[in-house]
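> sequence below, structure please.
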Amino acid sequence: MSETVQLREVGPRDGLQMTATILSTEQKLEWCRREVAAGLVDIEVTSFVSPKLAPQFADAADVARRAILIEGCRPAALVPNLKGAQLALEAGLTSLYFVMSASEAHNRANVRRTTEESLDEFRRIIEHRDTMPGKKAWIGSGIATAFGCTIQGEVPERRVVEIAARLAEAGADGINVADTVGYGDPAQVRRLVKAVMDEVAPLPVACHFHDTRGLGLANILAAVDVGVRSFDASLAGIGGCPFAPSASGNVDTEGTAFLLERLGLDTGIDLEALMALRQEVERWLPGEQFARGVGVAGLPRR
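Predicted coordinates for the structure are as follows:
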């Protein structure tokens, strides 16, 4: 039996946060339904941010409530602050992702806080979660700009490890090491991700890579080498960060799934169904840039 690996689709959130076209709620839900039908059930369906800052997510609560009803779907949402977490939990979500940046400059630009203030905010989110009755929601945290920052430049690896440790101490259920601007390389990935894994064990560590400089899949391979078995990806490689210049280009879900399957890992994904969905999403988002690779060339003949 093949070892399993988790792919988490972030297209409906990360992918849509900078697109010129705002998809309808029904289109977002259809995207989720078809991902689940293709075997990809972990989906970051929205972000609970101010609709003034991100009108793409003005329907966040509606999307969340209805995504929960999709059979087999395990929806999650990004929450940048306590208010967002409260709204996500009120909508019924049981999986949330907080995000903060290792880069002080990027954190100030992205969420208008110092990194210390973000750590305090995360503690408040965990405290709020812990006061709620019933089964506790799973709350993980991403560490953005872990491999470098377009605003600040180099981010010391020790700082990333220390932030991961403090998030774990605060109650994070998992850590996601994110290359927000595509600066990472395979050697750095092996070194830094292994250091984070060692620091926060036994918490699960996932990775989020961008293909801005063409190293996205190579970085996934490097992370697999050190034991990572959970990755974010965005259908057709759409997405980026509005506060990180030149950060376009998430690793594409179809290319990531193809690589992982070729490595002998089981993603549980029907690649042909996923690539058919990609064609539909491309029609919904005219004028956007999409990843090439297997999504364009197609699967090898058998």
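> make it CA atoms for all contacts and neighbour counts henceforth
Noted.
> so A178 versus M100, what's the distance?
With distances taken as C-alpha to C-alpha, to the nearest Å, A178 is found 10 Å from M100.
> okay, and the common contacts of those two?
Residues touching both A178 and M100 comprise 142-144, with contact defined as C-alpha atoms under 8 Å, 6 or more residues apart in numbering.
> show only the entries of those found in strands.
When strands are assigned by DSSP state E, the members of the shared contacts of A178 and M100 inside them are 142-144.
> A178 and M100: which is more packed in?
The neighbour count for A178 versus M100, taken as other C-alpha atoms under 10 Å, is higher for M100 (29 against 26).
> am I right that that one is in contact with A144?
Yes: because the distance of 5.9 Å satisfies C-alpha atoms under 8 Å, M100 is recorded as touching A144.
> how near is D266 to G39?
Using C-alpha to C-alpha, which is the criterion applied here, D266 is 11 Å from G39.
> what touches both of the two?
By C-alpha under 8 Å, 6+ apart, no residue touches both D266 and G39.
> please name the residues that touch S103.
115, 144-146, 148-149, 152, 155.
> between the residues you listed, which sits nearest F48?
A144 (17.4 Å; C-alpha to C-alpha).
> now show me the structure for the sequence below, then we'll compare the two:
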Amino acid sequence: MYTEISAVEMVEVSPRDGLQNEKRAISTAYKLELINRALESGARRIEVTSFVNPKAVPQMADADEVCAGLPERDDVTYIGLVMNQRGADRAIATGRIDQLGAVAVSTDGLGIANQGQTSEESVEVAKSLIRSAQAAGLTGQATIAASFGCPFDGEVAVDRVVEMAAQIAAANPVEIALADTIGVGNPAHVASLVSKVKAAIGELPVRVHFHNTRGTGLANVWAAILAGATTVDASIGGLGGCPFAPGAAGNVATEDVVYMLERAGISTGLDLDKLIEMNRWLGGVMEKDLPAMVGKAGGFPQPDAKQNDERNVA
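Okay, the predicted model is just below:
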């Protein structure tokens, strides 16, 4: 058992990042059931939707309706992703969002494709959105997209990401996240970048967001936690992807991350059996098998008591 780290916070992102790139239209009712099932599994931070142009991301066109149907919970943080002030104003107006999630992008190529902003412009917008959240009595956080590599501009300098994190920290977000938007990260790179960002932003927590596109997602989660990350984004079933980043397939799966951490003695607050049930339900909704490995294999096998008794008699 690994006992140096006792607990890690999980953020369930399936209602937003998990669904946004899916071609099959998912009803508001199913999205709300997905959120309710996440709550039943123990999730206490959930990225419920994004307030973006529905022409750009049709799956998120019902953001206001989703928010209207959210259960009233004092023990849950509902996160709304926003790219600009218009999105922030919409999220705040729902009266149901607790935290705004802003996005800064490490490169001009993805920044312009994703939100029509250069990298430097996206940093300034993210800082402004965090302050808008604070002014409205909410909290704000920021994710640095393409922290480990960009589909348009290629390699991303570590120093650039560290510099961005330091700039964003000046707006006093609750945390800064490093996102491997296209799943190119490796554990050595992850450990180095998380450590350097932590040193640059002081007491602010580091959250991480990994895609399992090339099979390194779980290893990257582990490396990030050992380097000091305290919060991990994950999506039930391993669904996910960015519509504006070619090849950005598959978030790390919530059930896979939870299995790995809980077996290592690190608490996540989530119920693995309920997550596996949730995987099977969501696979039925999506009409396909989901990529999560634990969703297929199940948790740690439990001995059959009857068989053990028979062995003991023999």
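> which one (most neighbours) among the contacts of S103 of the first structure?
Neighbour counts for the contacts of S103 of the first structure (other C-alpha under 10 Å) peak at A146, which has 32 neighbours.
> residue in the second structure matching it?
Aligning on TM-score structural alignment places A146 of the first structure opposite S147 in the second structure.
> as a markdown table, the shared contacts of A178 and M100 of the first structure with distance to A222 of the first structure would be great.
As requested, these are arranged in a markdown table below (distance: C-alpha to C-alpha, whole Å):
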| residue | distance to A222 of the first structure |
| --- | --- |
| G142 | 19 |
| I143 | 18 |
| A144 | 18 |
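> burial measure for the equivalent of V49 of the first structure over in the second structure, as a count.
Applying TM-score structural alignment, one finds that V49 of the first structure aligns to V52 in the second structure. Around V52 of the second structure there are 21 other residues, counting by other C-alpha under 10 Å.
> strands of the first structure, start to end?
6-9, 42-47, 74-79, 95-101, 138-144, 175-179, 205-209, 230-233.
> in CSV: those, plus distance to E199 of the first structure.
As requested, the strands of the first structure are arranged in CSV below (distance: least, C-alpha to C-alpha, whole Å):
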stretch, distance to E199 of the first structure
strand 6-9, 22
strand 42-47, 26
strand 74-79, 24
strand 95-101, 18
strand 138-144, 14
strand 175-179, 11
strand 205-209, 10
strand 230-233, 17
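> so which of these is nearest T256 of the first structure?
Once the strands of the first structure are compared by C-alpha to C-alpha, strand 230-233 is nearest, at 7.2 Å.
> what range in the second structure matches the closest one?
So strand 230-233 of the first structure is aligned with residues 231-234, judged by TM-score structural alignment.
> quick one: the matching stretch to the first structure mean distance?
After superposition onto the first structure, stretch 231-234 of the second structure sits on average 0.3 Å from its aligned residues (mean C-alpha distance after the TM-score superposition for the first structure).
> for the first structure, what spans make up the helices?
Remark: helices of the first structure, listed N- to C-terminal, are 25-37, 60-67, 82-90, 104-111, 115-131, 157-170, 186-200, 216-225, 253-262, 271-284, 294-297; assignment by DSSP state H.
> what residues of the match of strand 230-233 of the first structure count as buried?
231-234 (16 or more other C-alpha atoms under 10 Å).
> neighbouring contacts of it?
Against stretch 231-234 of the second structure from outside (C-alpha under 8 Å, 6+ apart): 8-14, 205-210, 221, 251-254, 257.
> can you check stretch 262-281 of the first structure too?
Outside of stretch 262-281 of the first structure, the residues that reach it under the criterion C-alpha under 8 Å, 6+ apart are 2-7, 31, 34-35, 38-40, 235-236, 254, 257-258, 260-261, 295.
> just stretch 123-139 of the second structure next, same as before
By C-alpha under 8 Å, 6+ apart, the list of residues contacting stretch 123-139 of the second structure reads 83-85, 88, 92, 97-105, 140-142, 164, 167-168, 170-174.
> show me how far that stretch is from its chain's centre.
From the chain centre to the centre of stretch 123-139 of the second structure is a distance of 19 Å (C-alpha atoms, centre = their mean, to the nearest Å).
> likewise stretch 65-72 of the second structure?
Centre-to-centre, stretch 65-72 of the second structure and its host chain are 20 Å apart (C-alpha atoms, centre = their mean).
> do stretch 76-91 of the first structure as well
Taking the mean C-alpha point of stretch 76-91 of the first structure and that of its whole chain, the gap between them comes to 15 Å (C-alpha atoms, centre = their mean).
> now do stretch 56-65 of the first structure
Its chain's C-alpha centre lies 17 Å from the corresponding centre of stretch 56-65 of the first structure when counted by C-alpha atoms, centre = their mean.
> list the buried residues in it.
Judged by neighbour count (16+ other C-alpha under 10 Å), stretch 56-65 of the first structure contains these buried residues: 56-58, 60-61, 63-65.
> just stretch 174-187 of the first structure next, same as before
Going by neighbour count (16+ other C-alpha under 10 Å), the buried part of stretch 174-187 of the first structure is 174-186.
> mind listing what's buried in stretch 72-79 of the first structure?
Within stretch 72-79 of the first structure, the residues that count as buried by 16+ other C-alpha under 10 Å are 73-79.
> can you check stretch 279-297 of the first structure too?
Along stretch 279-297 of the first structure, these residues count as buried under the neighbour rule (16+ other C-alpha under 10 Å): 281-282, 285, 290-291, 294-295.
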